[in-house]
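Colleague: need a 3D model of the following:
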Amino acid sequence: MAILTDITLYPIKSCAGIALREATLTRAGLMTEQIYDREWMVVDAAGRFLSQREHPRMALITPRLKANTLELRAPGMLRLEIELGLPDPELAPTLAVQVWDDTLKAYDCDAVTAAWFSNAIGVPCRLVRFHPHARRLASRKWTGAVDAPTLFSDGYPVLLAGAASLDDLNDRLLRAGRAAIPMNRFRPNLVLADLAAFEEDYVESFAFGAMALKPVKPCSRCSIPANDQASGVPGPDPLDILQSYRGKPELDGAICFGMNCIVVDGADERIRVGQEIGVELAF
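Modeller: Predicted coordinates:
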């Protein structure tokens, strides 16, 4: 058995997350209070998504769920509150937006919200929200016969990492005279304890109650783990340590940490920090 130690929902792609004690695990990812992981996204004038890769200060945009609004804070700025209720799909303005190779329809949030984000990030941009009529699926190359819906994530509905994997990396960083880093550098949705280091790579499925969560693709890493999520400032990149032992041949040598997962059995399971998770190895 593994133990679920952390649940983090990221309402806005590439902005700060919300640590939860419990949430609903759906086929499209984490959900709480009817709000889904990566339900919102920041885009440029052409509708292309912005991320911490180019704009590390996005880490400082901090969301908080309130009764009827998503409250946003950023250093030196007044709070912004966004209504949680979905707009009228027949009346609300929409944009064509792009997430990697996918183009889809999204709700366009208002000009006040666009101005707030433009000031917070330092470039002209807008906030958009996933449209209920839009459909986006994870790559069938990795999900096989399963249609796995996702919203504005990089590609998969759930990212999972093992606590021992970070311990292993931090041991190597310390031996190299570097500082240890927190798990939030890798921005997983779920963190599990009581696995061996990188054992998540070799799991056939995790049992969350009646739901089976299947790791399907190692998560290849970009520059974001170099960003200090508390300051929004890039620092030493842990990828130079990871590259010595975490290149994946099935991804042409890409440096990987964590596993992208999909739901293959069951749906809408309530999960909570501290619960035991069944582990079925793939061999």
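
Colleague: contacts, neighbours, all on C-alpha from now
Modeller: Fine.

Colleague: show me which strand runs longest in this protein.
Modeller: Ranked by residue count and defined by DSSP state E, the top strand of the chain is strand 254-265.

Colleague: which neighbouring elements make contact with that one?
Modeller: Identification of packing neighbours for strand 254-265 by 3 or more Cα pairs under 8 Å, 6 or more residues apart in numbering; DSSP states H and E yields strand 158-162, strand 211-220, helix 239-242, strand 247-248.

Colleague: would TSV of these with distance to residue 226 and mean neighbour count be doable?
Modeller: Formatted as TSV, those follow (distance: least, Cα to Cα, whole Å; neighbours: other Cα atoms under 10 Å):
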stretch	distance to residue 226	mean neighbour count
strand 158-162	17	26
strand 211-220	14	22
helix 239-242	8	16
strand 247-248	17	16
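
Colleague: mind putting these into JSON lines with distance to residue 182?
Modeller: Below are the helices and strands packed on strand 254-265 laid out as JSON lines (distance: least, Cα to Cα, whole Å):
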{"stretch": "strand 158-162", "distance to residue 182": "12"}
{"stretch": "strand 211-220", "distance to residue 182": "17"}
{"stretch": "helix 239-242", "distance to residue 182": "14"}
{"stretch": "strand 247-248", "distance to residue 182": "21"}
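
Colleague: assumed residue 112 was part of a strand.
Modeller: No: under DSSP: H, G, I helix; E, B strand; the rest coil, residue 112 falls outside any strand and is assigned helix.

Colleague: any idea how far it is from residue 187?
Modeller: 28 Å (Cα to Cα, to the nearest Å).

Colleague: to check against the first, give me the structure of this:
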Amino acid sequence: MSGTQGDLEVRIAALHLHPVKSCCGIAVDEVLVIETGFEFDRAWAVVDERGVAVTQRELPRMALIQPTLKHTDMVLRAPGMLSLHVALDTVEAPVKATVWNDTVKAYDMGDLAAQWFSDFLARKLRLVRFDPEQRRLANPRWTGPIEAETAFADAYPLLVTSTAGLAELNRRLAAAGHAAVTMQRFRPNLVLDGLDANGEDHLDEIVFDAPEGPVRLKLVKPCDRCTVPDVDPATGVPGHAVGDTLSAYRADARLDGAITFGMNAVILEGIEATLKTGMTGQASFKFA
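Modeller: Modelled structure (predicted):
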């Protein structure tokens, strides 16, 4: 780390939204912080005939579905498909959806959206939107007394990574003769400058002074990694170089040796505040 005592200044290098779980993300200049993380992040999910959310783990071509948020709708584009417009203020029938071990209330987004996803992914699927009245909480084993809400994210409201962490991975990939990768593969919400490689591992809280007041985030759990970072976002084709490279130096004893990259975070303060790229914050260390 750059220090062992006190606070460290960090800077928001990038902000990302992933409106549809496991589809392509969007880099944005500013975001609204809400109870479940960032507004519109993982607000929609693609589900199978049983209502279970599907991801790039089994359908890597989901990486090719590119959302764009407009004032009144979300526009989805994919190779060989006409664009699909999904209204931001309209839902259809209430349904149940399952993400990992949680079955939650959601809303179906209609037959046109279902046909679009089914055609592109060659499987019978439907698009659903998370019910904002539903409270889905992160695992208290890691959040303690904090009741951290999340929508269709795997388990936590926010994911934090660092530019230095990606630079170190790319250094190792290059040394092994592999091409560099982008942060897009790791699907973070906040990307920070000002840290050593994977320095987010050692942070406790980060406070940003937003115009509406402080936004205070607590980093609670290392993010264990599956096969998704090995899916090339440009082609939707899975590989193995990223996972192989991470396995050489990112086994995390806190998760029984699982491969980790980035930290899951919860919101302690700052609902309805706005974060912007370039904003600086003060980060404290877990063992300062």
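
Colleague: so if I had to pick from residue 112 and residue 187 of structure 1, which one is more boxed in?
Modeller: Neighbour totals were compared for residue 112 of structure 1 and residue 187, and residue 187 leads with 22 against 11 (other Cα atoms under 10 Å).

Colleague: contacting residues around the more buried one?
Modeller: Under the criterion of Cα atoms under 8 Å, 6 or more residues apart in numbering, residue 187 of structure 1 has no neighbours.

Colleague: shouldn't it be within a helix?
Modeller: No: counting by three-state DSSP, residue 187 of structure 1 is not found in a helix; it is coil.

Colleague: what is the neighbour count of residue 79 of structure 2?
Modeller: Count around residue 79 of structure 2 with other Cα under 10 Å applied: 10.

Colleague: before we move on, the earlier item: what's the closest of the helices and strands packed on strand 254-265 of structure 1 to residue 40 of structure 1?
Modeller: Across those, residue 40 of structure 1 has its closest neighbour in strand 158-162 (15.9 Å, Cα to Cα).

Colleague: once aligned to structure 2, how far is that closest one on average?
Modeller: After superposition onto structure 2, strand 158-162 of structure 1 sits on average 0.4 Å from its aligned residues (mean Cα distance after the TM-score superposition for structure 1).

Colleague: from the contact counts, what lies against that strand?
Modeller: So strand 158-162 of structure 1, by 3+ Cα pairs under 8 Å, 6+ apart, packs with strand 190-193, strand 254-265.

Colleague: now do the same contact list for the aligned residue in structure 1 for residue 64 of structure 2.
Modeller: The alignment partner of residue 64 of structure 2 in structure 1, by TM-score structural alignment, is residue 60. Residues near residue 60 of structure 1 by Cα under 8 Å, 6+ apart: 15, 16, 73, 74, 75, 229, 230, 231, 232.

Colleague: repeat for residue 113 of structure 2
Modeller: By Cα under 8 Å, 6+ apart, residue 113 of structure 2 lies in contact with 84, 86, 126, 127.

Colleague: of those, which is the nearest to residue 29 of structure 2?
Modeller: Checking these one by one against residue 29 of structure 2 (Cα to Cα), the nearest turns out to be residue 86, at 22.2 Å.

Colleague: state the distance from the closest one to residue 127 of structure 2.
Modeller: 10 Å.

Colleague: intersection of neighbour lists for these two?
Modeller: Residues touching both residue 86 of structure 2 and residue 127 (Cα under 8 Å, 6+ apart) are 109, 113.

Colleague: if you count what's nearby, which of these two comes out ahead?
Modeller: More neighbours surround residue 127 than the other of residue 86 of structure 2 and residue 127, with 26 against 21 (other Cα under 10 Å).

Colleague: so where does the aligned partner of that one in structure 1 fall, helix or strand?
Modeller: Aligning on TM-score structural alignment places residue 127 of structure 2 opposite residue 127 in structure 1. Assigned by DSSP states H and E, residue 127 of structure 1 falls within strand 126-130.

Colleague: surely residue 199 of structure 2 meets residue 160?
Modeller: No: checked against Cα atoms under 8 Å, the pair residue 199 of structure 2 and residue 160 is beyond contact range at 10.6 Å.
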